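*Asks:* fold the following, please.
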Amino acid sequence: MAWKSYQFDDFTAQALYNILKLRVEVFVVEQNCPYPELDGLDEVSTHIVYEEDGEVLAYARLVPAGKKYDVPSIGRVIVRKQARGRGLAKELLERSIRYIDEQWKEPEIQLQGQVYLKDFYGSFGFEAISEVYNEDGIPHIDMKRSAAETAG
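*Replies:* Have a look, this model is predicted:
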């Protein structure tokens, strides 16, 4: 059982495959949402991964400022269906925020969240900065958090 952070070049082919497979299983298949999963941002991002027995159970992609938004962003937040309800999503967000705060020392973090998770992200200090909009058939909202906010 281990939390790790990776840069793209740190991945073995198998580790990258496992992450991409999970992202497709949840975002494309489970949520029935065909969308361009490979968007050119993986190569410049930091990847936060939690594994047990060689299986990825939780994952998030941290995109540096200037690549997607003017500020860093957290995206592709995911917990494997069988591992939900164990607090992994909360720990994943805490670790993602802490990484950006400590390693990148940026004043704000942005994310593009599914609307049903608005309160969850709000519990980490994220506030809505857009109206609800449709992204690939799923209602989303843009949210931002200042580094001065406290997580959890």
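*Asks:* only C-alpha atoms from now on, for both contacts and neighbour counts.
*Replies:* Will do.
*Asks:* can you map out the strands along this protein?
*Replies:* According to DSSP state E, the chain carries its strands in the segments 2-7, 46-52, 55-63, 73-79, 108-114, 127-128, 133-135, 138-146.
*Asks:* show me what the shortest one is packed up against.
*Replies:* In terms of contact count using 3 or more Cα pairs under 8 Å, 6 or more residues apart in numbering; DSSP states H and E, strand 127-128 is assigned the packing partners strand 138-146.
*Asks:* list the buried residues of the strand it packs on.
*Replies:* 140, 141, 142, 143, 144, 145 (16 or more other Cα atoms under 10 Å).
*Asks:* need these in JSON lines (columns: distance to residue 3).
*Replies:* As requested, the buried residues of strand 138-146 are arranged in JSON lines below (distance: Cα to Cα, whole Å):
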{"residue": "140", "distance to residue 3": "28"}
{"residue": "141", "distance to residue 3": "28"}
{"residue": "142", "distance to residue 3": "27"}
{"residue": "143", "distance to residue 3": "25"}
{"residue": "144", "distance to residue 3": "25"}
{"residue": "145", "distance to residue 3": "23"}
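*Asks:* for comparison, sequence B:
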Amino acid sequence: MEFKLKRFNELTVEELYKLLRVRNEVFVVEQDCVYQDCDNKDYEAYHLFCEDEGEIIGCLRILNRGVSYEEMSIGRVLVKEKYRHTGISREMMLKALKFIEEELMETEVRISAQVYIKKFYENAGFKVVSEEYLEDNIPHVQMLYKK
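*Replies:* I've put the predicted structure just below:
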């Protein structure tokens, strides 16, 4: 397995296609949720992804302050079903937070988290800062990480 971190313009066409494909596989097909994944925020994002033998098995995107929230943001977090509960998501999240803190010199990260995985984010240091709300008909809460 190999982790890669790239800006949008550094992604190869093949990497971009694989990222969009796995996001659609998980967020649209698996979660049975029709929504517009290509929201133009990818242009502004750092894309962290994990490959195993050429297949993207996990990914997330890191957004600068002002793109989604006043704070930095992490979104589109996923791990393919057969790789879940292996520690990949935790490793990926810790790498993202370390990059934000050490390379971007930021100390706060806001996310919109699906309620069913709230505990995962709490274990990474996030705290719930909103009431539950529906986003694309899925219960979410906003969570904030402060170093």
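*Asks:* after superposition, what is the TM-score?
*Replies:* The TM-score (TM-score structural alignment, normalised by the length of structure 2) is 0.98; 147 aligned residues with a Cα RMSD of 0.7 Å.
*Asks:* what's the closest of the strands of structure 1 to residue 35 of structure 1?
*Replies:* Shortest distance between residue 35 of structure 1 and these, using Cα to Cα, is found for strand 133-135: 9.2 Å.
*Asks:* the lengthiest helix in structure 2 vs structure 1 - mean distance after superposition?
*Replies:* Taking residue count as the measure and DSSP state H as the definition, the longest helix of structure 2 comes out as helix 88-102. Here helix 88-102 of structure 2 is compared with structure 1 after superposition; its mean distance to the aligned residues, by mean Cα distance after the TM-score superposition for structure 1, is 0.6 Å.
*Asks:* which strands or helices does that helix pack on?
*Replies:* Of the remaining helices and strands, those touching helix 88-102 of structure 2 by 3+ Cα pairs under 8 Å, 6+ apart are strand 45-52, strand 55-63, strand 72-79.
*Asks:* residue 114 of structure 2: which of those strands is closest?
*Replies:* With Cα to Cα, the closest approach to residue 114 of structure 2 among these belongs to strand 72-79: 10.3 Å.
*Asks:* average offset between the closest one and structure 1?
*Replies:* Its match in structure 1 and strand 72-79 of structure 2 itself, once the structures are fitted together, sit a mean 0.4 Å apart by mean Cα distance after the TM-score superposition for structure 1.
*Asks:* so that strand versus strand 45-52, what angle?
*Replies:* Relative orientation of strand 72-79 of structure 2 with respect to strand 45-52: 20 degrees, computed using axes from the mean of the first three to the mean of the last three Cα atoms, to 10 degrees.
*Asks:* structure 1: matching residues for strand 72-79 of structure 2?
*Replies:* Under TM-score structural alignment, strand 72-79 of structure 2 corresponds to residues 72-79 of structure 1.
*Asks:* what's in contact with that stretch?
*Replies:* Applying Cα atoms under 8 Å, 6 or more residues apart in numbering, the contact partners of stretch 72-79 of structure 1 are 23, 26, 57-66, 88-89, 96, 100, 106, 108-112.
*Asks:* quick check: PyMOL command selecting the buried ones in those.
*Replies:* Selection of buried members from the contacts of stretch 72-79 of structure 1 for PyMOL, criterion 16+ other Cα under 10 Å:
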select buried, resi 23+26+57+58+59+60+61+62+63+64+65+88+89+96+100+108+109+110+111+112
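*Asks:* thanks a lot, catch you later.
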